[in-house]
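Undergrad: Generate a structure from the sequence data that follows.
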Amino acid sequence: MSLLSVNQVLAMLGSDNVAVVHQSVGLQKKMIDQKQVTISKHSEEAKSEVPAWQPATHHLDALLTSMQLRAKATLNITLSSDFVRYLALPAQPIHMSTKEKLAYAAASYREIYGEVVEKWDIKLNNAPVHQTTIAVAIDRDLLRALHQLAIKHDLKLIGVQPYLMNAFNCLSKQLGKISGYLIIVELKRLLLINLNHGDCVNLRTFPLSCDWQLALKSLMLRELMLKDTENKEVLVYAPLHKSAVIHAIEGWTIRRIGALKNNLSAARFSMLEVA
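TA: Presented below is the predicted three-dimensional model:
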């Protein structure tokens, strides 16, 4: 193997499925292996009182065991919104240090979710003054379990990121300085992101219990009634529904958006999305 070639493992965890892509990058870029498993809701794990993320980590362990992985390969993990809680902190008129923002975020989460927040790891983006700060909270035990899996399989854990962050990065060039809405459709969640000149103003997540297009129509019609805005463009990112014709919604201009095909990392990420 070339010294300029590195093996990478990309994994995506959701409550319903787990996908893994094993690839080499460098002078010789190639796919080595790709595996996916659907998590049965009738399993003993699903019935017992275990954390919602535990079946996913068990399946990830099994997939990694079944793959021919090189020691010290890098591991990047993406978590679906099933395992992440997002919070949009309103823009502040004065500068706040990272420590102050984290305290503010923790207090805001605690007001919504209660004392369970003490078991979460909270991170946030370093937004400038007068811009919305996006915070994410992940169960600290889940992060600990993922680090232990990396050690068990002799992998170098590079990062654990929410799906939203990876998807937003893949779409950033297409989004540009748009003002309007970005809709990200996951398997069990719909993310509604309000953009102003490309910056996130607000972020909300909604569970999908019915057809995603019906849910989107209901949400956007409600948004039309509640918010007076001139920005009527809605960009829909739905990698699981690439062949679906997106229905028109009265009062809005709807168009599909996708990751750039010539971006290697985006291409590999897309494989995980639709696995």
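
Undergrad: make it CA atoms for all contacts and neighbour counts henceforth
TA: Will do.

Undergrad: ranges for the helices of the stretch 1-150 of the chain?
TA: All helices of the stretch 1-150 of the chain, identified by DSSP state H, counting those that start in this stretch, fall at 44-47, 54-66, 98-113, 140-152.

Undergrad: how about the helices of the stretch 151-275 of the chain, start to end?
TA: Applying DSSP H, counting those that start in this stretch to the stretch 151-275 of the chain gives helices spanning 163-175, 212-226, 264-274.

Undergrad: thinking again about what came up before, residue 229 is nearest to which of the helices of the stretch 1-150 of the chain?
TA: When the helices of the stretch 1-150 of the chain are ranked by proximity to residue 229, the top entry is helix 98-113, at 26.9 Å, counting by C-alpha to C-alpha.

Undergrad: Tell me the buried residues in the closest one?
TA: Of the residues in helix 98-113, those scored as buried under the neighbour-count criterion (16 or more other C-alpha atoms under 10 Å) are 101, 102, 105, 106, 108, 109.

Undergrad: Give me the neighbour count for the nearest residue to residue 35 once chain neighbours are set aside.
TA: Leaving out its chain neighbours, the residue that sits closest to residue 35 by C-alpha to C-alpha, 6 or more residues apart in numbering is residue 20, at 5.3 Å. The number of residues packed near residue 20 is 25, by other C-alpha atoms under 10 Å.

Undergrad: Hmm, residue 20 is touching residue 14, no?
TA: No. Here residue 20 lies out of contact with residue 14, judged by C-alpha atoms under 8 Å, at a distance of 11.8 Å.

Undergrad: Sequence B follows; please return its structure for comparison with A:
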Amino acid sequence: MSHSLRDHASQKYCAVLGAEGVGLGRWHANQHQWLGSREFTCDAAQPAWEAALQVLAALLAEHTVRGGQLQVLLSARFSRFCLVPWSDAISHPRELDAYARACFENLYAQPLDDWRIVLSPEPAGAARIATALPQALLQGLQALGRDSHLRLRSVQPYLMAAYNRCSAQLQQGDFLFVLAEPRRSVLLLAAGGAWQQVLAQGCADSDQALQALIERTCELYGEQMPRVYLHAPGRGDVPQLAAVQLCQPASEADPLCAMWRAVA
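TA: Model prediction:
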């Protein structure tokens, strides 16, 4: 039985580009279906996103994806994050972009000419969280979408998708939001109603390593320990930490599937 063009258009896919693998899920007629995942490897001369795109192309071909919408969630491995302080001297979007790039270059000690920068919307006077994504990765995703007749609906760091999904569970006041992806963690520190710190780094998948990372970040806070919120979608067990567990998905053997279900 063949599908009509309208059937194809109603298909919605979500690809999760993880630190070491790529997964693919589908929504159709309010039904959620995990299609599977594959690991990827890359040599030192190859950007990790190239290997991830090759695996995503293979997954789309394997499941004969021809038409619909595609949403992409990116691991912190493919993203860079930076705190952009407020500046009264900025009066134009072009100036803000240049200012954000200067903040990134100061932090990473290298230019980001081939990266796209997106800033979080914040009220006047408050610092912003900036995200940088490789321009070539975004172009590669657009090309994959064209090849599979998919409309690229959005490309979003998993950090932002997870925070937006979990934000309703966060209480008023100062807090530390911790995203523990497999092999990498990102921490967002908020105090006084504004962002104070964003930190992304490799972290072993153990309670001890994660607890040490949280404690080091809280030392930057300098005062009373803020409330800690933890989202750990790739962990098969519930971390035994002094933190509020957020969006804890059902147990999944595949961490990419757990990430997908947590924000689906």
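
Undergrad: where does the TM-score land?
TA: Once superposed, chain against chain, the TM-score is 0.84 (TM-score structural alignment, normalised by the length of the second structure); 253 aligned residues with a C-alpha RMSD of 2.8 Å.

Undergrad: which stretch among the helices of the stretch 1-150 of the first structure comes nearest residue 119 of the first structure?
TA: Comparing these against residue 119 of the first structure with C-alpha to C-alpha, the closest turns out to be helix 140-152 (5.8 Å).

Undergrad: what's the average distance of that closest one to the second structure?
TA: For helix 140-152 of the first structure, the mean distance from the matching residues in the second structure following superposition reads 0.7 Å, by mean C-alpha distance after the TM-score superposition for the first structure.

Undergrad: can you tell me what part of the second structure that helix aligns to?
TA: Using TM-score structural alignment, the residues of the second structure aligned to helix 140-152 of the first structure are 135-147.

Undergrad: in the matching stretch, what's buried?
TA: 137, 140, 141, 142, 144, 145.

Undergrad: what's around residue 59 of the first structure, how many residues?
TA: Residue neighbour count, defined by other C-alpha under 10 Å, stands at 19 for residue 59 of the first structure.

Undergrad: and the gap between it and residue 68 of the first structure?
TA: With distances defined as C-alpha to C-alpha, to the nearest Å, the gap from residue 59 of the first structure to residue 68 of the first structure amounts to 16 Å.

Undergrad: Work out which residue lies at the spatial centre of the second structure.
TA: Here the mean C-alpha position of the second structure is nearest to the C-alpha of residue 158 (C-alpha atoms, centre = their mean), at a distance of 2.0 Å.

Undergrad: Now which residue in the first structure aligns to it?
TA: In the first structure, the residue paired with residue 158 of the second structure according to TM-score structural alignment is residue 163.

Undergrad: Quick check: its match vs residue 9 of the first structure, distance?
TA: Distance check for residue 163 of the first structure against residue 9 of the first structure: by C-alpha to C-alpha, it reads 16 Å.

Undergrad: Residue 131 of the first structure too?
TA: Counting by C-alpha to C-alpha, the separation of residue 131 of the first structure from residue 9 of the first structure is 34 Å.

Undergrad: Looking at the two, which is more packed in?
TA: Neighbours per residue, other C-alpha under 10 Å: of residue 131 of the first structure and residue 9, the larger number sits with residue 9, 24 against 17.

Undergrad: The second structure: which residue goes with that one?
TA: Across the two structures, residue 9 of the first structure finds its equivalent in residue 13 of the second structure, going by TM-score structural alignment.

Undergrad: The closest residue to that match other than its chain neighbours: neighbour count?
TA: Take residue 13 of the second structure and drop its neighbours on the chain: the residue closest to it by C-alpha to C-alpha, 6+ apart is residue 26, 4.4 Å away. The local packing of residue 26 of the second structure (other C-alpha under 10 Å) involves 20 other residues.

Undergrad: check contacts around residue 26 of the second structure.
TA: The neighbours of residue 26 of the second structure, taking C-alpha atoms under 8 Å, 6 or more residues apart in numbering as the test, are 11, 12, 13, 14, 32, 33, 34, 35.

Undergrad: Looking at these, which one is closest to residue 170 of the second structure?
TA: residue 14 (25.8 Å).

Undergrad: Let me know whether residue 84 of the second structure touches residue 130 as I believe.
TA: Yes. Residue 84 of the second structure is in contact with residue 130 according to C-alpha under 8 Å; the separation is 6.6 Å.

Undergrad: shared neighbours of those two, which are they?
TA: Any residue near both residue 84 of the second structure and residue 130 by C-alpha under 8 Å, 6+ apart counts here, and that gives residue 100.
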